[in-house]
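Undergrad: can't give you the sequence, but here's the structure:
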């Protein structure tokens, strides 16, 4: 075989190897998001792995693609799911039907979480994260669960007027986050008042100037404390 032929053969082998490595890398990338659970009806049960339930804002209800707000721009639901996904947890983040009551969604969520608890999943391995109307669903479900070890994150979920939400008091570990220029949402501190309150509370007021749109897209300034809060090791 001539030197030219040998060189061509070598290059062909290298090219094939690169393609194989690219394919394997792509497969690995798919594995990294493979723990996203397709639906509430397909949740696996594991006493070792954490569960993260993510409830999106009202803008995404009944949609298939990322919806767009005239005021806040694109609601990047796909990007938000990728940001919360991990090899270390099960992520449950369904698109909700439109025009279904908060109470109905909350009841379904509470039933699924109760099922996991009955089957041996530790409460500290379960986190419920909600943005805006999704946070109202999470807070309503929390009142039905009444468990001090479940972790909750409410993102721009508590209205400015604290008498507006008719949420039942609930226990648990609560992280509240909102943006100071948000005209719709504010502090969740009222949930620490009354005869039955959350047993651990932390609140962060962000100053990005994005208002309610702060949580429309993945932003490390709020994702970092969220990831820390829902980590069972903390």
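TA: Received, thanks. Everything numeric in this text was worked out from a predicted model, so none of it was measured.

Undergrad: CA atoms for contacts and neighbours, from now on please.
TA: Noted.

Undergrad: so where do the helices sit in the chain?
TA: Under the criterion DSSP state H, the chain carries helices at the ranges 3-32, 77-84, 102-118, 133-145, 220-230.

Undergrad: Tell me which of these is the most buried.
TA: Comparing these by mean neighbour count (mean count of other Cα atoms under 10 Å), helix 133-145 comes out on top with a mean of 25.

Undergrad: try this one next to it:
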């Protein structure tokens, strides 16, 4: 039986989780890519974080703080893998991340210690990685990327994904979006096609819409971390 868990999180809910309060971000000067680690420690937790299309075109900015997000995840104890990518075909990015994740697995990192996450286009890349890795315990966080609504520029591509590779998705999934983002929605269609046994939809009610995920605020960072570290 398929299990779907849907949550609606308000800012007051997040504030009631003291053990997940945001630490101080890393000091200035660490605004740089996090490439694949030179040494792999199988006891660590690894987090891939993939940005949206806006950064492909314009790079990180004061409004779209990709490096701050990487720093926030590092502050939570993850070995972070995240790089600003060029506007290349999505398949190229999918293959690169899948290859890196396989290297972690082959080095002895437990599948449950690997998080592959991304916002918008980055989330779409993450979903496609799951169709290649096909490891049921690898965790995927899909941020404002599922249920693309008709009229959005990526609607047709999302429909092609549903008609094609979506049935091959495998892993543990969290889908999260803000209620004022009218371009996306739940991941149910993709998950049902794949027969994913358990997945979570989290609807945030803190405002900000699609741009909420441009900065590492507790309302989405904390649920992401809790999901990644859950045993």
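TA: That came in fine, so what should we check first? Source: prediction; values computed, not measured.

Undergrad: on that earlier part again, TSV for the helices of structure 1, including distance to residue 41 of structure 1?
TA: Shown next, in TSV, are those (distance: least, Cα to Cα, whole Å):
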stretch	distance to residue 41 of structure 1
helix 3-32	21
helix 77-84	18
helix 102-118	9
helix 133-145	18
helix 220-230	23
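
Undergrad: Point to the residue nearest the middle of structure 1.
TA: Residue closest to the average C-alpha location in structure 1 (Cα atoms, centre = their mean): residue 54, at 3.3 Å.

Undergrad: For that residue, which residues are in contact?
TA: Residues near residue 54 of structure 1 by Cα atoms under 8 Å, 6 or more residues apart in numbering: 91, 92, 93, 94, 128, 129, 130.

Undergrad: swap in residue 87 of structure 2?
TA: Residues in contact with residue 87 of structure 2 (Cα under 8 Å, 6+ apart) are 53, 56, 57.

Undergrad: Trace residue 81 of structure 2 over to structure 1, please.
TA: Under the alignment (TM-score structural alignment), residue 81 of structure 2 maps onto residue 92 of structure 1.

Undergrad: hang on, isn't its match packed against residue 41?
TA: No. Using Cα atoms under 8 Å, residue 92 of structure 1 is not in contact with residue 41; the gap is 10.3 Å.

Undergrad: between the two, who's got more neighbours?
TA: residue 92 (21 against 8; other Cα atoms under 10 Å).

Undergrad: contacting residues around the closest residue to that one other than its chain neighbours?
TA: Using Cα to Cα, 6 or more residues apart in numbering and skipping residues adjacent in sequence, the residue nearest residue 92 of structure 1 is residue 53, 4.8 Å away. Residue 53 of structure 1 makes contacts with 91, 92, 93, 126, 127, 128, 129, as judged by Cα under 8 Å, 6+ apart.

Undergrad: list the buried ones in stretch 186-206 of structure 2?
TA: 186-188, 190-197, 199-206 (16 or more other Cα atoms under 10 Å).

Undergrad: still on that earlier bit, structure 2: which residue goes with the residue nearest to the centre of structure 1?
TA: By TM-score structural alignment, residue 54 of structure 1 lines up with residue 49.

Undergrad: how much space is there between its match and residue 69 of structure 2?
TA: According to Cα to Cα, to the nearest Å, residue 49 of structure 2 stands 8 Å off from residue 69 of structure 2.

Undergrad: can you check residue 5 of structure 2 too?
TA: Computed as Cα to Cα, the residue 5 of structure 2 to residue 69 of structure 2 distance reads 26 Å.

Undergrad: Quick one: neighbours of the nearest residue to residue 148 of structure 2 once chain neighbours are set aside, just the number.
TA: In space, residue 148 of structure 2 comes closest to residue 184 once its chain neighbours are excluded; the distance is 4.4 Å by Cα to Cα, 6+ apart. Residues near residue 184 of structure 2, counting by other Cα under 10 Å, number 24.
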